[in-house]
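Undergrad: Sequence unavailable; structure follows:
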């Protein structure tokens, strides 16, 4: 029997952070996982426990590395860190709350993140990076992973960020509608024979399943 060399990537957004709670722009800047974020990470890991993974990758941001470690737990899944999975660089907007951004830069958030056909992929915050630049580095590392694992196939975990994952899907599908990715939601993309198939987008069912199992065993 020929080996099934289908490669499936499971993109997982990090757990809730302190900056998420404070509603601060969090791209290259970092903040720790909250207790809720830690539980989300453990829950999504438990929800994915029935799936065999041959490898895992994570952004170099500490919130993502911590999410990966809590999710993987004691499973023997090799984890590699790659800065190309980092969140979008929001430049001068980093760590600011919405009120500060509006006071200093007007309606820049509405301009940057407007949805629909008017989304400008070349838009960026001052001193930040554009959606095109973000996609370029994300696509580069995903292509490397697909090439490195194409022969063996299997399932791969990728821990990253909401805008990074959402932007990758948006440009992969030539869409202009940005999907909001909840903390520790899972997006599943299958690669086989040069074809790409998106199976799940921002799915929270793995996290919810794991949470229920943790609550049941506690």
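TA: Received it, and whenever you're ready, just let me know what you need. Remember, predicted model here, so these are calculated numbers, not experimental data.
Undergrad: use CA for all of it now, contacts and neighbours both
TA: Will do.
Undergrad: all strands of this protein, in order?
TA: Ranges of strands in the chain, per DSSP state E, are 7-13, 55-58, 79-81, 154-160, 186-192, 195-203.
Undergrad: okay if I get those as a markdown table plus distance to residue 87 and mean neighbour count?
TA: A markdown table is the format used below for the strands of the chain (distance: least, Cα to Cα, whole Å; neighbours: other Cα atoms under 10 Å):
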| stretch | distance to residue 87 | mean neighbour count |
| --- | --- | --- |
| strand 7-13 | 10 | 25 |
| strand 55-58 | 11 | 22 |
| strand 79-81 | 14 | 16 |
| strand 154-160 | 7 | 25 |
| strand 186-192 | 16 | 20 |
| strand 195-203 | 16 | 15 |
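Undergrad: also this one, for the comparison:
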């Protein structure tokens, strides 16, 4: 599976109630915590002055709420394919119970099915929009890391930390860096 070579900015949703409690959220539709609302409002300073071709989120409440604070003047397009991994029986359990990514959690979604779902959604977005803002989940970031760096294992991306993904000019690989408010 490959990712269409087009620039985009990725933002993980703001802190959710489940994040604050140290619980696995996955498919669970957890809303933002009070701290999460403040995080999103603060991050909006970087993202509101940009002319986005689209703002795309998962269909879960925490990403939709985050986008509404980040870029309040933009309508959002919601994609089921960008939802976090379904952790099955581990939903609502302590994050310490999370299994390695390559193992399928009981009654949950396998890594391969999750990855294929996410890549399909990302490619749909990247084929339609020139400069999208994508608000999704840490698992989606791990899929991107796996595609680009060959492993889903990486530090968890921070809540509302904008990251720009630019294809390298030679057509091979990607440049990934914190987004400072400008496309290059």
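TA: Received, thanks. None of the values given here were measured: they were computed from a predicted structure.
Undergrad: re earlier: can you add distance to residue 94 of structure 1 and give the strands of structure 1 back as TSV?
TA: Below are the strands of structure 1 laid out as TSV (distance: least, Cα to Cα, whole Å):
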stretch	distance to residue 94 of structure 1
strand 7-13	19
strand 55-58	21
strand 79-81	22
strand 154-160	18
strand 186-192	25
strand 195-203	24
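Undergrad: out of the ones you listed, which comes closest to residue 97 of structure 1?
TA: strand 7-13 (20.8 Å; Cα to Cα).
Undergrad: quick one: the closest one to strand 186-192, angle?
TA: Strand 7-13 of structure 1 runs at 160 degrees relative to strand 186-192, counting by axes from the mean of the first three to the mean of the last three Cα atoms, to 10 degrees.
Undergrad: starting at the chain centroid, how far to strand 7-13 of structure 1?
TA: Computed by Cα atoms, centre = their mean, to the nearest Å, the separation of strand 7-13 of structure 1 from the middle of its chain amounts to 9 Å.
Undergrad: Next: stretch 96-114 of structure 1.
TA: Counting by Cα atoms, centre = their mean, stretch 96-114 of structure 1 comes out at 23 Å from the chain centroid.
Undergrad: which residues sit against that stretch?
TA: Outside stretch 96-114 of structure 1, the residues that touch it by Cα atoms under 8 Å, 6 or more residues apart in numbering are 22, 23, 24, 25, 93, 119, 120, 123, 124, 125.
Undergrad: Looking at the residues you listed, point me to the pair that's furthest apart.
TA: 22 and 120 (27.2 Å).
Undergrad: Who has more neighbours out of the two?
TA: The residue with more neighbours, out of residue 22 of structure 1 and residue 120 and counting by other Cα atoms under 10 Å, is residue 120; that gives 17 against 12.
Undergrad: Next, work out how far apart the most centrally placed residue in structure 2 and residue 42 of structure 2 are.
TA: By Cα atoms, centre = their mean, structure 2 has its centre lying nearest to residue 136, at 2.7 Å. With distances taken as Cα to Cα, to the nearest Å, residue 136 of structure 2 is found 18 Å from residue 42 of structure 2.
Undergrad: same thing with residue 106 of structure 2?
TA: For residue 106 of structure 2, the distance to residue 42 of structure 2 - Cα to Cα - is 38 Å.
Undergrad: for residue 49 of structure 2, same thing?
TA: 13 Å.
Undergrad: out of those two, which sits in the busier spot?
TA: More neighbours surround residue 42 than the other of residue 49 of structure 2 and residue 42, with 14 against 11 (other Cα under 10 Å).
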